[in-house]
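Visitor: got a predicted structure plus its sequence, pasted below:
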Amino acid sequence: MTIQEGLGAGLKFNAAASNPEYGLGSNEQPVQEAFARYLHAGDVFYDVGANVGFFTVIGAKLVGSGGQVHAFEPVPENAAAVRHNCELNGMKQVTVWETAVSDRSGMGQLQLAQYSGGASLSVAAPPPDYKETVSVDLITLDEFLEEKKAAPPSLVKIDVEGAEINVLKGMVNLIEKHKPIIIFEIDDGEVAAFQKKKTICTDFLQNMGYTIELLPDSYPHAGWIVENYVALPA
C-alpha cells in the first residue's frame, strides 16, 4: 500500500501484521512532527528498535540520498520487513542491523510478544502478550560507532520496550562527543513502574547536559501509559 498522509505520504509500505495506522500514515503524529523539526537532508539517523520500519523510511525520506540511516531491529521477521519496505522505495541510504542495542555486547535474551512491536530484552519486564524468549546479538552504539567506522548520528530514536536506559548507557561516548538529538519512548501498564523508567532515563540525560521535552500524546492511553520525549543537547 501507499502511505496516505503524514511525513511518509506517497511512500510504499507493507505493515504486515503490525499497526495498520502505519499504512494510513497517522501513527504517532507528534513524533513525526519532531522528526520534521530535527531531521534534515544529509543527516544521519539511528533507528533503535525499528519494528517494521515506519520511522526508518520516514527518516530515510527526510535525510535523502545524501544522508544515512542505520536501523537496529533484533526480531528477524521485523528486520526483513524493514529491508522490504526500504527496497520498495529504493532507499539505498538505509542499512539494517539485525541486532539488539544495549549497554554491552555479546548475546542477550529477547522476550517476543504477539504484537510485532512489543519485543523486549530480558532486562525489562515481559510484555503482557508474551510469546517466547529467543537469543539475540547485542551491541552498544559506542561499539557500533567504533567497530563499523559509522558516521555519528544527528538524531537517535529509541523505542525498545523498557530497555531504554541500557541503550543510553551504551552510548555515553557517542553522547559526549557528538551530542545527537534523542527521541525516546517510555511505556508501562503500571504507574509506579512507568514513573521509575521515566525518572531513570530523564535523570541520566539531564546529567549529561540535555534538556527534556515531553511530546503531546500520540494516542489515548487505554490502560497502558505511553509518553514520547525529545532530549536536546545544551
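Guide: Thanks, I have the structure now.
Visitor: every contact and neighbour count from this point should use C-alpha atoms.
Guide: Fine.
Visitor: for the residue sitting furthest away from the middle of the chain, what is the enclosing helix or strand?
Guide: Here the chain reaches farthest from its C-alpha mean at residue 192, the gap being 23.4 Å by Cα atoms, centre = their mean. Using DSSP states H and E, residue 192 sits in helix 191-207.
Visitor: okay, now the one to match up with it:
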Amino acid sequence: MIEVGGQMGAHTVGLARAAGDRGYVHAFEPQPEMFQALAANIALNGLLNTRTWNLAVDRQPGVLHVPQLDYSMNNNFGGNGRGVRSNPFRLFCLMNTVR
C-alpha cells in the first residue's frame, strides 16, 4: 500500500496492521516535524512492514516548496511563507523497483 501524506501515522498504523505479514506500506510525509512523529509512531508500534519516506510525491520530477508549519500559531498551516524544499518522489519509480 502507498500512503501519501502520512502525517503522524494515524492511518498508517491501521493500514500496516491490515496489510499484515504479507503486505507492505510505504508512507510519505514531506513535513520534517510530521515525518519525525510518523517514524516514531511506526517504531513505537513495532511495524516492520512499513517504510517511511521524508519526501513529497508528484507525478513529475522537480522541486516542490513544502510549507513549514508554525505550531506556535493558531490555525496557521504554512501561511508565513517559510518552508522546505523537497525533491518529489515519483510513484512510478516505487511501483517498479520496490516490493
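Guide: That came through fine. Since the model is a prediction, treat every value here as computed from it, not as a measurement.
Visitor: the lengthiest helix in the second structure vs the first structure, average distance?
Guide: The longest helix of the second structure (DSSP state H) is helix 32-44. Mean deviation of helix 32-44 of the second structure relative to the first structure after superposition (mean Cα distance after the TM-score superposition for the first structure): 1.0 Å.
Visitor: and that helix, what does it pack against?
Guide: Contact here means 3 or more Cα pairs under 8 Å, 6 or more residues apart in numbering; DSSP states H and E; on that basis helix 32-44 of the second structure packs against helix 10-19, strand 50-53.
Visitor: most tightly packed of these?
Guide: Of all those, strand 50-53 has the most neighbours on average by mean count of other Cα atoms under 10 Å, namely a mean of 19.
Visitor: now it: which residue numbers in the first structure?
Guide: On the first structure, the counterpart of strand 50-53 of the second structure by TM-score structural alignment is residues 94-97.
Visitor: residue 93 of the first structure contacts residue 65, doesn't it?
Guide: Yes. Counting by Cα atoms under 8 Å, residue 93 of the first structure touches residue 65, with 5.9 Å between them.
Visitor: using a markdown table, please lay out the helices and strands packed on helix 32-44 of the second structure together with distance to residue 31 of the second structure.
Guide: Converted to a markdown table, these look like this (distance: least, Cα to Cα, whole Å):
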| stretch | distance to residue 31 of the second structure |
| --- | --- |
| helix 10-19 | 15 |
| strand 50-53 | 10 |
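Visitor: tell me which of the ones you listed lies nearest to residue 70 of the second structure.
Guide: helix 10-19 (20.6 Å; Cα to Cα).
Visitor: what sits closest to residue 5 of the second structure if chain neighbours are left out?
Guide: Excluding its sequence neighbours, the residue lying closest to residue 5 of the second structure (Cα to Cα, 6 or more residues apart in numbering) is residue 29, at 4.9 Å.
Visitor: for the one you found, which residues are in contact?
Guide: With contact taken as Cα atoms under 8 Å, 6 or more residues apart in numbering, residue 29 of the second structure is in contact with 4-7, 35, 38, 52-56.
Visitor: and in the first structure, which of those remain?
Guide: On the basis of both residues aligned by TM-score structural alignment, their matches' Cα atoms under 8 Å, what survives of the contacts of residue 29 of the second structure in the first structure is 4-7, 35, 52-56.
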